[in-house]
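*Asks:* What follows is a predicted structure for the sequence shown.
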Amino acid sequence: MLPNTFESRDLPRALQHMLERGQSKVARGLPRRSFLKLTGTLGLTIGVFPQLAPAQSTDAAETARNLEPTEQPAAFVQIAPNGEVIVTVNRLEFGQGVHTALPMILAEELDADWALVRGRLGTNDPAYADPVFGIHITSGSSTIKNSFMQYRELGARARAMLLGAAAADWNVDVSTLRTEAGVVLGADGRKLGYGELADAAMGQPVPSQVKLKDPKDFRIIGRPTGRLDARAKSSGQQDFGIDFRLPGQLTAVVARPPVFGARIASLDDSAARIVKGVKAVLRVPLDRGAEGVAVVADGYWQATQGRDALKMEWDTSTVEKVDSEQQLAQYREMAARPGPRQFDSDMAPLEMAALELVAEFVFPYLAHAAMEPLNCTVALAERGAELWVGSQSAGLDAGAAAGVLGLKPEQVVLHVQMAGGGFGRRLSSTSDTVIEACEIAKAARAAGLNAPVRTLWSREDDMRGGYYRPMHLHRARIGFDEEGNVLAWDHSIVGQSVLAGSVFEQLQAKNGIDPTATEGMREPYPLPMRLAVHHPKVNVPVLWWRSVGSTHTAFVMETLLDEIARRTNQDPIAYRMRLFGDDHLRHRDALQLAVDKSGYGKTQLPEGRAWGVAAHESFGSVVAYVVEASVTAGRPVLHRVTAGVHCNLVVNPRTVEAQVQGAAMMGLSMCLAGSAITLKDGVVEQSNFSDYTVARLTEVPEFDIHIVPSGEPPTGMGEPGLPPLAPAFANAIVRLTGKPLRQLPFNLT
């Protein structure tokens, strides 16, 4: 069921169908026996849905039915007899900090004792759908933005139920009671802990309307708070999807074609079948029409030994074999053609401009390269299936699993697992990882293996056979005057669409243009731009990558504007401030904060260093960087990064700081030599971190991160810290070398 803010009839039919397959119309819960066991242990069980709570009164159940599943506190809070509060997180936690931030929001309105608050991840149940989008999704830095009010109201509803239970127990008016740090306090000095009230609170009505705290009374939101998962992760005790184990579980690895979409020409699996521990060798369909061979064994080592023993030949005759050099030549030819236009300003002033700038930018394919490789565990039963996977789209993935397994959506339960990174790779519109795991589990069952199967990708599997940030080419011709006023900006972008072929294409693409490819172009600058876009069809699978289109558009915009400032002898910060005008105060505030804290214009840099600056908005938040960089032995070095961040109200400043640092390091990785995915004769040439560069510990700069104070509704921070890092770094390097940088990774030769 979709929330009122997002009606299903407004969606394309294909997406409606996916939602119907991916979400059951009736909330699922635990069997009664499991429920009673859980309630006996935890007291107030809100992780079990209201219709499964026999302790609730008829009036309470009726009130609960008037709320959407996403508004029911019973799906999100458990309170144990000792007062421990467990908050269910409705997203995937894969490093962005929502496992702490969402419990902080709920605990604030619940008036919980933060020392007793814990977090846990949810499932594909409708209760855990995004309350704005109406589907299960962790994407677009939207968690806090979309669930801030949701979790506040959930906490306030649960608090009201606890107050009602105390009032009934003491036979007093509820208005005479108050709460503080997990305790209900009476006017006469009596008090009851939340754990003592938990059972009785289940019988209280669930209020549809609640009064929320005045932000000035916040005691949890806005305070720097250590992450709930920090100790487990830093000590190696945290279990991720890859660590999940069931009794008798088997492990599968897959021999994948070297060229995307290829199929098996011949297979000799005799040597693989006799490897100790190998249980089955199975031909299985793979993503994009390809075919592969799954080796199922007692463990990962045995499975990989079996895979290595396979003798195979591949049929690549019917698929395109991409070559990176040829592809670049094709992109250059396409950029010269007319194409669909995102913006269409008059270009006549180009011919009369006193100054002109012509530039071409090249951005390679990029791998997601998350630390935890892809994995999915599937357990089949007579009447359903359970999956354990770090999914960014639990509902859609569960629906896809149901389709493969021949089940109804309500027969599939997907348990969201903690994930070791993802950066978009765990949100595929094709649900490729989950479908592959289900195909293998189904084939294993048909082969007589009645056991759960964990399908595990190696680093090499993912880097050579996964999805990538698309390669892009930009071409710009800009006419401007001696004051830096842009008179006309003619621009072309060539790159694959990450939405092509998905239901999201129907929902978002307009005039043949994927908006994710152009986000970040022109705005917030008042520029007369003509922007043409070409989306070639290429046999390389592509997907969103942290900050999506802004990974390349920010670099283009911020380096070109810096070049115009240099050409017209203007300070790059003053030039940007003039372009921001009075319409973009958040950009001005973020940039000014970074400038003030960095010492720009006041501090004398060491010899051989230069300042670089860039500012960019993505996903509703603005991040500005002022950096210090040098060129050492022909190699660019980033020394210091000062950030000004405007993300409105901040839930946890430590999370914002961590996200800016992590995103900036990914942005730095894009600049370093070797950070590119290239293809030759259809085969990806990189396979692991030995030949695909990511920033190492020795390359981490000094960080100084500052947040603009604001009381406005929060915006996202998982991605906005990435886009401005590369252009700020490049703008510093060009001041040292005098040579503009037109490609990533940097080429200083």
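*Replies:* Ah, there it is. Numbering: from 1, shown residues only.
*Asks:* going forward, measure contacts between C-alpha atoms and count neighbours the same way
*Replies:* Will do.
*Asks:* how much space is there between the residue lying farthest from the centre of the chain and Val98?
*Replies:* Taking CA atoms, centre = their mean, the residue of the chain most remote from its mean C-alpha position is Asp188, at 49.4 Å. According to CA to CA, to the nearest Å, Asp188 and Val98 sit 39 Å apart.
*Asks:* Could you do Thr138 as well?
*Replies:* For Thr138 relative to Val98 (CA to CA), the value is 10 Å.
*Asks:* residues in contact with the spatially most central residue of the chain?
*Replies:* For the chain, Ser139 is the residue whose C-alpha lies nearest the centre (CA atoms, centre = their mean; 4.2 Å). Shown here is Ser139, whose contacts under the criterion CA atoms under 8 Å, 6 or more residues apart in numbering are 392, 424, 427.
*Asks:* and if we set it to 10 Å?
*Replies:* Applying CA atoms under 10 Å, 6 or more residues apart in numbering to Ser139 gives the contacts 91-92, 392-393, 423-424, 426-427, 544, 546-547, 716, 718-719.
*Asks:* put this beside the first:
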Amino acid sequence: MNGLAPKPLSRRGLLKASLAAGGGLLIGLRLSSTASAAEFLTRATPMPPPDFDGDFEPNAFIRIDPKGAITFIMRNTECGQGIYTGASTLIAEELEVGMDQILVEAAPPDLKLYTDPLLGEQATGGSASIRGSWKPLREAGAAARMMLIAAAAEKWNVSPSACHAERGVVHGPAGQALGYGDLANDAAKQPVPTHVALKSSSQFKLIGTSPRRVDTPAKVNGTSVYGMDIQVPGMKIGTVAASPVLGGKLVRIDEAAARAVPGVRDVVQLDDVLAVIGDHMWAAMKGLQAANPVWDDGPNAHIDTQSLIAHLASDSEKAGFVAKKLGDAEGAIKAAASRYDATYQLPFLAHAPMEPINTTIHVRPDGAEVWVGTQVPVRAQMTVAKETGLPQESVKVYNQFMGGAFGRRLDIDSVTQAARIAKHVPYPVKLIWTREEDIRHDLYRPYYYDKISAGLDASGNVTGWSHRTTGSSVMARWAPPGMEEGGKLDPDAVEGSADTPYEFPTHQVAWVRSEPSALTTLWWRGVGPTHNVFVIESFMDELAAAAKQDPIAFRRTLLTKNPRALGVLDLAAKASNWGETLPAGRGRGVALQYAFQTYMATVLEIEIGAGNEIQLIRADVAVDCGPVVNPDTLAAQVQGGLIFGLSMALYSEITLTNGRVDQSNFHDYRILRIDEAPKVEVHIVHNPDGEIGGIGETGTVAAAPVLANAIFAATGRRLRRIPFGTGQLVSS
């Protein structure tokens, strides 16, 4: 699983099949969120396979060899979120095999075969993996099962309807039994099914259960391979120093001193980065230190955090692009009995995964090999080809497990840098960023500066709601075609605000694009909703307090036409004993959200200590994501996401001085410690036939608003700027 070089796949492209007597079948199945597998399978046309190896490969995701080994090829990358297990469950359910019978292999870069239908490319992110695979991967498994059954039925001269499959064996009406391996060659000769019938939820054997994760054994016994673990014959180790200010240039180094360090093999100087390569990491680090690089900081040397905030504040006065307009919100607010306005701010944030950035790469005249953990393998392949001048097909990318990603590895800047360096040396080199390099040269979650207004009538009912977001557009840089309204709107920037769970009589949402200098922005575990839901749910509590209503009761009045949202809100309230009297210094906050097609309500209980420190006691999270593939994974994702988000809300902030990032490691870019984490109980709504939602980023979305509201409940102080645990309780 995730070895150095996955077995090459003999696929020939989109909507094509290869069939030969005594050979194997291969279909490149295009995935679509709307079209069925059968629609595309019926368009497949036979062609001879020049490199058939005897395996049964009914589609791009399944390989069964004549000995019975069953391999699933995973297009999504494993960052610890459990997608290898989740995606395997979908295939195994319809293929009728056990989770203990499969092997998992990372897919190679291939846009034709492995594009995620929700993301539009071969990528892992946006809580989209299970949503995008829910139907297509089940169809892939079902089609393969039908062909295997048909092959067995033909051998026994019986109807396929008289046969059934179970745990990789086809059983006949007279007690016959043949394993999938025994049927592989014959199954390849079967016609492709024109109709693929999927199980109903009542027939599921695996979906909805919590089998052991497929990657657990290797991670427990230490045989799993992360990017940092890669070993290649002849490999050297390098580390880098890039310009500490974005746009800066390297002026000079002491190369002789660097090369004098024992174990140093090469020094590579580029205009904006210095790499020192040695026999081991210590030699590379000491050589880099001895090189003592001097930089010209360039045009961003004067930038600091306050100047960036001032720029955002100025831009926030602009009208912006109206992303949603329901009635005359501004007029309703002006005419209301009471008007309320607030400004909320969220800081730049680093990803800070436990495994720092690393890329192992070998550039040769005839091709290149890359071993890296990436969320975008095709982009990684393309950038290496571009930087080296090699044909794209000659660049082999072997994707590895990742020790966290959180969106950081959706970008290819580090792979680009590695290719630029590696083409100057003849051997394989593993380039490792130190923790300090990783945090100071991250691509950051944008700073947001939001203004929000609402009107209440004399009875405390909302009459108008207006929300204007000001911030950077990740979409405009990362995927320009994703911009809407002729490039005027970044849909991610308004996700969670343009489509809330609530029904407002009048509702306006606007976005002002404001790009920072001195920093590059990137997706961060739930970019749009992580800031919009904080603003909306915090302000919802402000309005409830102004109307002298209980926060949950106030929300209920706006949810009369949204039973799923009301359901999770009521479930979280019941689970947390909402309404009971708490001791002095304690408080409970609530947050409701609809993000990534999932409804979620969270209640958090906290206590304010004698020194104004915030102690997290307990969180109850109610989730309705439609069908649940793996309850344990769902709970783990919500728990991990909530802790990740609470770290941000309490401590995390990237600041700049003279163009340089101030933070460098976990001592000044804090995350929650084990003894600081609350108990988190996850309560799942049973909705197996509902719309399927994503889960990976939902906990992160909930964290900041539920904490802000709990702080208000405990202290009466409303905090509108993140992070909260940096003296705001004392100064507010």
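*Replies:* Sure thing, it's come through. Note that the structure is a prediction, hence the values are computed from the model and not measured.
*Asks:* care to give me the TM-score?
*Replies:* The TM-score (TM-score structural alignment, normalised by the length of structure 2) is 0.89; 692 aligned residues with a CA RMSD of 2.8 Å.
*Asks:* related to what we said a few turns ago, what residue in structure 2 is paired with the residue farthest from the centre of structure 1?
*Replies:* Under the alignment (TM-score structural alignment), Asp188 of structure 1 maps onto Ala174 of structure 2.
*Asks:* Ser147 of structure 1 now?
*Replies:* Ser147 of structure 1 maps onto Ser133 in structure 2, by TM-score structural alignment.
*Asks:* so its match touches Pro117, yeah?
*Replies:* Yes: between Ser133 of structure 2 and Pro117 there is a contact under CA atoms under 10 Å: 8.3 Å.
*Asks:* Between the two, which is the more surrounded one?
*Replies:* Ser133 (23 against 20; other CA atoms under 10 Å).
*Asks:* all strands of the stretch 401-550 of structure 1, in order?
*Replies:* 412-416, 453-456, 468-469, 472-480, 486-495, 529-534 (DSSP state E, counting those that start in this stretch).
*Asks:* my guess is Ala629 of structure 1 is in a strand, correct?
*Replies:* Yes: assessed with DSSP: H, G, I helix; E, B strand; the rest coil, Ala629 of structure 1 lies in a strand.
*Asks:* sorry, back to before: hang on, the residue nearest to the centre of structure 1 in a strand?
*Replies:* No: under three-state DSSP, Ser139 of structure 1 falls outside any strand and is assigned coil.
*Asks:* picking up where we left off before, how about the strands of the stretch 401-550 of structure 1, which one is nearest Leu250 of structure 1?
*Replies:* In terms of CA to CA, the element of those nearest to Leu250 of structure 1 is strand 453-456, at 4.8 Å.
*Asks:* The closest one aligns to what range in structure 2?
*Replies:* Under TM-score structural alignment, the match for strand 453-456 of structure 1 is residues 429-432.
*Asks:* Mean per-residue distance, that stretch versus structure 1.
*Replies:* Once the two are superposed, stretch 429-432 of structure 2 sits an average of 1.7 Å from its aligned residues in structure 1 (mean CA distance after the TM-score superposition for structure 1).
*Asks:* For the stretch 451-600 of structure 1, which segments count as helices?
*Replies:* 459-465, 503-508, 515-518, 550-567, 572-580, 585-598 (DSSP state H, counting those that start in this stretch).
*Asks:* What lines up with Ile86 of structure 1 in structure 2?
*Replies:* Under TM-score structural alignment, Ile86 of structure 1 pairs with Thr71 in structure 2.
*Asks:* next structured bit after the helix or strand hosting that match?
*Replies:* Assessed by DSSP states H and E, Thr71 of structure 2 sits inside strand 70-74. Using DSSP H and E, the helix or strand that directly follows strand 70-74 of structure 2 along the chain is helix 83-95.
*Asks:* give me the stretch of structure 1 that that following helix matches.
*Replies:* Under TM-score structural alignment, the match for helix 83-95 of structure 2 is residues 98-110.
*Asks:* again with stretch 226-233 of structure 2
*Replies:* Using TM-score structural alignment, stretch 226-233 of structure 2 pairs with 240-247 in structure 1.
*Asks:* Stretch 569-578 of structure 2 too?
*Replies:* Against structure 1, stretch 569-578 of structure 2 falls on residues 591-600 (TM-score structural alignment).
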